[in-house]
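# would you be able to build a 3D model of this:
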Amino acid sequence: MQSRRSILLKSQNLLRGISGQYEVVLVILLITIIFMIILPLPTWLVDFFIGCNIGLVLLILVIVFYLKSPSDLSTLPSLLLFATVFRLAISISTTRLILSEADAGEIILAFGNFVVGGSIIIGMVVFLIITIVQFIVITKGSERVAEVSARFALDSLPGKQLSIDSDLRAGEIDIEEAKRRRTKLRVENDFYGAMDGAMKFVKGDAIAGIIIIAVNLIGGMGVGVAQNGMALGDAVQIYSVLTVGDGLVSQVPALIMAIGTGIAITRIAKSDEDEDVNLGSDIIYELAGSGRELAIAGFAMVLFALVPGFPPITFLSLAALFGLAAYAVSRRSRQDVDMTSLEEGTKVDYQVPTIIRLEVAQSLLKTLNAEKLSENLGGIRARLYAEIGIPFPEVSVLQISDGKKDNWKLVIEGVKAVSGNFPLEKVNVIDAVQDLEATALEFETMKFRSVELKWVERSQTEALTDLGLDFQDMEDVICKFVEKELPSYAEEIIGVEEASKLLDVMEKRYQTLVTAVRKIAPPEQLTLILRPLVAEKVPLTNFRIVMEAILEWGPKESDPSALSEFVRIALARQISDQYANEDHKIPAYILDPEAEVLLRDALMHNSLGSFLTLTAEQSQVMIENVSAAIGNVDENEPVLITAMDIRQHMRKFLKNNGFDFPVLSHKEIHSDIEIFPLGIINAS
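Got it, this is the predicted structure:
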């Protein structure tokens, strides 16, 4: 018992050693092929190698049937090379046996007798037909497909790489998915390029088979008559059977390999999500997917049965087969429809509502160019990201019914942000009204959100172009107001998902920095830090500075609002540039130091945070002083400068009382920028 167990353990260890050294197995196979070419082999060993050859090509054929994508069998070009060399080594060994011993083993003899069947001419014709089918039909077609596939794969490579990079930048895929797609793309291109060359092996194999059979037949008869003293008729009989058998033993596996290769490279890849897809299921589904085609084919078989001289039983049998198949497919389709209807009737589709939605009435949507509208909305997201620094979510377009007051509206978080009722089949002229009045074109004007729109019939666009007048299509007009409105809702839009996406985008360039920030401020904490910044229109385009500030102050300060203030200080250069004029000066009002003391004393702190507790009289005086000061500003919006510790509280106080203008702290003014005082705001 102990000896059996030890033998079993040794066997398992040997198998593990072999399985872990696959390259050693391949080297042994190559050395074996070389010895097959050089050394004479006994007939039983040749029979064994012929059986291995047949088994190998059948295995490859079966594997090819279950491929989802041609590149899933990326080693196929190498397999073709190994199989071709192995098959040629067998042919050399059998040729040596035929010429030297007039005996090439039992398999070749059985093949020859079975195919020749008493007639040498029949055997030669069968062999030639198999070779012609392989060489002209299958191999030639597969070679052309491989050549075209390799060319197309190479031409489409830059576009596919750009698509992967674009999806990664947009946050639609993560880094790991991008790496997986790039690897798959590289494998596909290498595969098709290698197959373009590997098909030459298959083509050369077919040509070599024709030459080898001629050598065996002519050389065999010469050896039989000249050396072995055979009669010419006997030599022809013996060597023709062996030659045809040898040719078929070589060409039948080569034909199977060519078929498998043709199937692999002509296979159209399905989606990666289709796990159970294979060639057989695809063909059956696409040929028998509808009962109508099967019924028409069955009717055609009935007509063929009526043709004089055609065997009616054969065609009627086929007609019955097609008819039964059509009935079965139609019945299955009805059951699927009934089951789908039942499932739809009992299923509730819980869809996650989109954050930003553009609802367009059916009548207006029909006149819009869907591709251009989608492209414009995507461009808005890209521009807002470049200007504000936060990734806006996708704007979905939803068709709504006609008959409502407005034929389009922008909905953010389920609430209408902006809407309008624009005329159909019109374009908006950008040039002044006076320019339009100077022409003979009819137009109508419309005031919409302080913008004057001048509508002209879409059919007049050529005339507008000839007159040199610029105009906007309806898609551009709607998207113009969408882009104008979205920044106002940036504070509501930025959430945990957007904060996480920001980190993912920055991780491509600042991996170490992002890793450190994630530990200090995870996405939910980062969201609380960014929202006040976005609310006050602080640009986050230099997000590296934001992360470094969080990394510096995060371990010392846990309050998100306080961290926002430290980030503002780090962004002093950007904030100062935002409000400075051409002379590098910021025209601003300064909060009186006594007012700062008053606000500081009025601060109340509790578990919910800190807030001002000014009396009604104090608040009224402050509001009147602010109103009196900003009433003197004619052009640009005023800027108020105060101390850092009360800046955000002063900002909230002003906003709650109807004043929505920037409030900066002294520490946010960069050293390169000067303050140009417009006045002092007092608290008394």
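
# C-alpha only now, for contacts and for neighbours.
Will do.

# wait, Gly554 sits on Lys519?
No - using C-alpha atoms under 8 Å, Gly554 is not in contact with Lys519; the gap is 9.8 Å.

# more neighbours: those two, which one.
Shown here are Gly554 and Lys519; by other C-alpha atoms under 10 Å, Gly554 has more neighbours (20 against 11).

# which residue packs closest to that one, ignoring adjacent ones?
Ile520 (6.2 Å; C-alpha to C-alpha, 6 or more residues apart in numbering).

# Thr642 now?
With C-alpha to C-alpha, 6+ apart, the residue lying closest to Thr642 is Ser665, at 4.9 Å.

# residue contacts, that neighbour?
641-644, 647 (C-alpha atoms under 8 Å, 6 or more residues apart in numbering).

# can you flag which of those belong to strands?
In this view, the contacts of Ser665 that belong to strands under DSSP state E are 641-642.

# top of the contacts of Ser665 by neighbour count?
Ile641 (25 neighbours).

# OK, contacts around that residue?
So Ile641 contacts 588-591, 647, 663-666 (C-alpha under 8 Å, 6+ apart).

# in a strand, Tyr589, correct?
Yes - according to DSSP: H, G, I helix; E, B strand; the rest coil, Tyr589 belongs to a strand.

# hmm, it is touching Ile681, no?
Yes - the pair Tyr589 and Ile681 qualifies as a contact (C-alpha under 8 Å) at a distance of 6.8 Å.

# to compare against the first, here's another:
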Amino acid sequence: MLAAVNDKLKGLSKQMDIAIALLVVMILGMIIVPLPSPLLDFMLVINISLSLIILLLTLFTKSVLEFSTFPTVLLITTMFRLALNISSTRLILTQGAAGQVIDTFANFVAGSNFVVGLVVFIIIIIVQMVVVTSGSGRVSEVSARFTLDAMPGKQMAIDADLNAGLITQEEAKHRRKDLEREAQFFGAMDGASKFVKGDAIAGIIITIINLIGGILIYVTQQGMGMMEAMNHFGKLTIGDGLVSQVPSLLISVGSGILVTRSGSPKAFGTALGEELFGIPKVLMMVAGVLLVFALIPGFPVIPFLLFGVLAGTAGYLLNENEKTQVAAEKEQAIKEKAAQRTQSEKVQEESASAFQVDPLAIEIGYGLIPLADDSQDLNLTGQIPTIRRQCAQEMGILLSPIRIRDNLQLDPHEYAIKIKGNEVAIGVLYLDKLMIIDPGETQFDFDGIPAKEPSFGLDAMWIDENDREAADLKGYTVVDPLTVLVTHLKEVIRQNSADLLGRQEVKLLLEGIKDKYSVVIDELIPDIMRLGEVQKVLQNLLKENIPINDLVTILETLADYGNLTKDSETLTEYVRQALKRTIVNPYQDQNGTLHVLTIHPDTEELISQSIQKSSAGSIPVLQSAEITKIFDSLAQVHQQLDSMGIPHVLLSSPKVRPAIKNLISFNFPDIAVLSLNEVPNDVSIETEGMIEGSRN
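This next block holds a predicted model:
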């Protein structure tokens, strides 16, 4: 029986979209169509029940994202209350009655004196408008602004956690999605809070209309006495106002609770209990004060004595529990430190081999030598395996061990990242300070050292560790020096991944999958292609930020077309078509749409006719004026779409794609160039602009 009921409920939940649509239409209909008193009573009960559900939901949600539909619910419930107000007003003015619910509210609150009910109604309106609604609106406005301003810094923090190995790639995607939903929620709440204020104002106006209109109609048209009319319609008016404003107050309180949540991962009641009654010393001090009050003549002894004993007992039990927990944490910390030291020794043995020229190395000034100290819990040596593992997962490459050495020629706080002996990046760290990153259009309110975040060039500042709490409160993203270096190192690896993929690394990749996919490897190498030719294709993919972790598909495509051509550029295009979904996915928006910039047919034909082959690939040989025209057109559309936050790519025909990418790669390295053959048929395309050149 219960199973059948559960199945029915699941079936009904799937039809909620239809039910909500019918509800909205019904609300609009209630404004026009008169409702009989029994039906109005039924609707008022629904309104009260719905407001209680919303209030309790806000108390039990752990995050605003668990009730992300609240702004829309706020609008619908506001319209529902106003529609009920209009229906009750129609009944009051036409029939002199508005059902049992309103009548009961009026008699229960006002009794025999409607002035008392009027005072209560006015107090509720004041509490709602002046206290709850005003405060909720201000919190929503500030939260929306600070959430949007802090998004770049929070995204950096997510990347830092990902680089440090604290979260997985999937967890990082989920946190970025939650960050976007949170910004949308507070933005919507900033506007939705105005509905509640307007609802309160409308309630006052409707109440005045009910009172004055009812008295005038029944005195002038029905022959009712003035005092009798005032008493009768005063009660009805107050009852109607209370029936609408009490649910409105409940939802307003729920709105305030939801927007003032401080990000605790627990329900409000649980978090409040832990924070309000979580410090034993406070409870014991309160117990002492209450017991003193119990001894003062004139105060009630039993209440003060009872609560004093309860507070003292709770404080004692919490203190004993805290001692046990501290002892357990110390024991666990000792075990973790021993395990980390063992792991550090293994890493040191693994990375101790020397190379004639290091593929990837980090040189540090003498002031940064503590970063490489294995005796510390968090050190650069311990982060290297995590970085290598993440690069293998995200880009598909196997990095050689990363060498760390000191360099006395560098400034004490400088570090340099070198690839094959050549310096490709440099940065500055202060081990006794923390880096804060500007979350938006604000100024740094600290006396620190101005800097640039080395990975993405964001405005930053180095501050003292004593200022960390103040920086957190002001919304800055706070990053420790080790995380700054690790994030920079990973970004350098991503930008130079093609140079780090040598023949030895390719051989290790092939050996890693040979047990499962020996057939395709034996067919391809060396009969169809040499190892170096495969390496060139893989490097071409990495140059355009295409991961090579789908190595089987790449090798099978090369085996299919390797007998037809040995040109690495042409083979790369065949592989790109086979990896079309991997290529397109990063550039699709939330709805799966691919926003593209197209090239004018005349311009594309001009590029096609001017392509010349070189050791660097296909390059269009155009006049400088023509190139400038193309670049200006591309820059204009690209900047416009970037300012709107729309991801986009440049779409061309397969014939000219490599040439166009080589043409714009220096001036526009971040713009991906895709061919029509690289877009799956089920991916919707939306054209955002056209790139034009001019013939001379």
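
# drop the TM-score for these two in here.
The TM-score (TM-score structural alignment, normalised by the length of the first structure) is 0.52; 442 aligned residues with a C-alpha RMSD of 5.8 Å.

# against Gln639 of the second structure, how distant is the counterpart of Asp72 of the first structure in the second structure?
Structural alignment (TM-score structural alignment) places Asp72 of the first structure against Glu66 in the second structure. To Gln639 of the second structure, Glu66 of the second structure is 35 Å away according to C-alpha to C-alpha, to the nearest Å.

# also Leu82 of the second structure?
According to C-alpha to C-alpha, Leu82 of the second structure stands 46 Å off from Gln639 of the second structure.

# who has more neighbours, the two?
Leu82 (21 against 11).

# rewinding a little: could I get the contacts of Ser665 of the first structure as a markdown table with distance to Lys426 of the first structure?
Compiled in a markdown table, these are given as follows (distance: C-alpha to C-alpha, whole Å):
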| residue | distance to Lys426 of the first structure |
| --- | --- |
| Ile641 | 48 |
| Thr642 | 51 |
| Ala643 | 53 |
| Met644 | 52 |
| Arg647 | 49 |
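
# would you point out the most distant pair within the contacts of Ser665 of the first structure?
With C-alpha to C-alpha as the measure, no two of those lie farther apart than Ile641 and Met644, at 9.1 Å.

# most distant residue from the centre of the first structure?
Residue farthest from the centre of the first structure, counting by C-alpha atoms, centre = their mean, is Gly229 at 72.1 Å.

# for His232 of the second structure, see how far away the alignment partner in the second structure of it is.
Under the alignment by TM-score structural alignment, Gly229 of the first structure pairs with Gly223 in the second structure. According to C-alpha to C-alpha, Gly223 of the second structure and His232 of the second structure sit 14 Å apart.

# in a strand, Phe299 of the second structure, correct?
No - counting by three-state DSSP, Phe299 of the second structure is located in no strand; its state is coil.

# Leu205 of the first structure -> the second structure?
Leu isn't right for residue 205 of the first structure; it's Asp. By TM-score structural alignment, Asp205 of the first structure lines up with Asp199.

# ok, now which ones touch its match?
For Asp199 of the second structure, the contact set (C-alpha under 8 Å, 6+ apart) comprises 78, 82, 248.

# let's see that with 10 Å instead.
By C-alpha atoms under 10 Å, 6 or more residues apart in numbering, the contact set of Asp199 of the second structure is 75, 78-79, 81-82, 129, 205, 244-245, 248.

# which residue, other than its chain neighbours, is closest to the residue nearest the centre of the first structure?
When C-alpha atoms, centre = their mean is applied to the first structure, the residue found nearest the centroid is Ile164 (6.4 Å). Using C-alpha to C-alpha, 6+ apart and skipping residues adjacent in sequence, the residue nearest Ile164 of the first structure is Ala178, 6.3 Å away.

# re the thing from before, my guess is the match of Asp72 of the first structure contacts Pro265. True?
No - Glu66 of the second structure lies out of contact with Pro265 (C-alpha atoms under 10 Å); the separation is 11.2 Å.

# quick one: the helices in the stretch 451-600 of the first structure, in order.
According to DSSP state H, counting those that start in this stretch, the stretch 451-600 of the first structure carries its helices in the segments 461-467, 474-485, 490-493, 496-507, 511-520, 523-535, 543-553, 560-570, 572-579, 593-601.

# on contacts alone, who are the packing partners of the fifth one?
Using 3 or more C-alpha pairs under 10 Å, 6 or more residues apart in numbering; DSSP states H and E as the contact test, the elements touching helix 511-520 of the first structure are helix 496-507, helix 523-535, helix 543-553.

# how close does stretch 305-316 of the second structure sit to the first structure?
Superposed on the first structure, stretch 305-316 of the second structure shows a mean distance of 2.9 Å to its aligned residues (mean C-alpha distance after the TM-score superposition for the first structure).

# looks like Lys270 of the first structure contacts Asn278 (just checking).
Yes - here Lys270 of the first structure lies in contact with Asn278, judged by C-alpha under 10 Å, at a distance of 9.4 Å.
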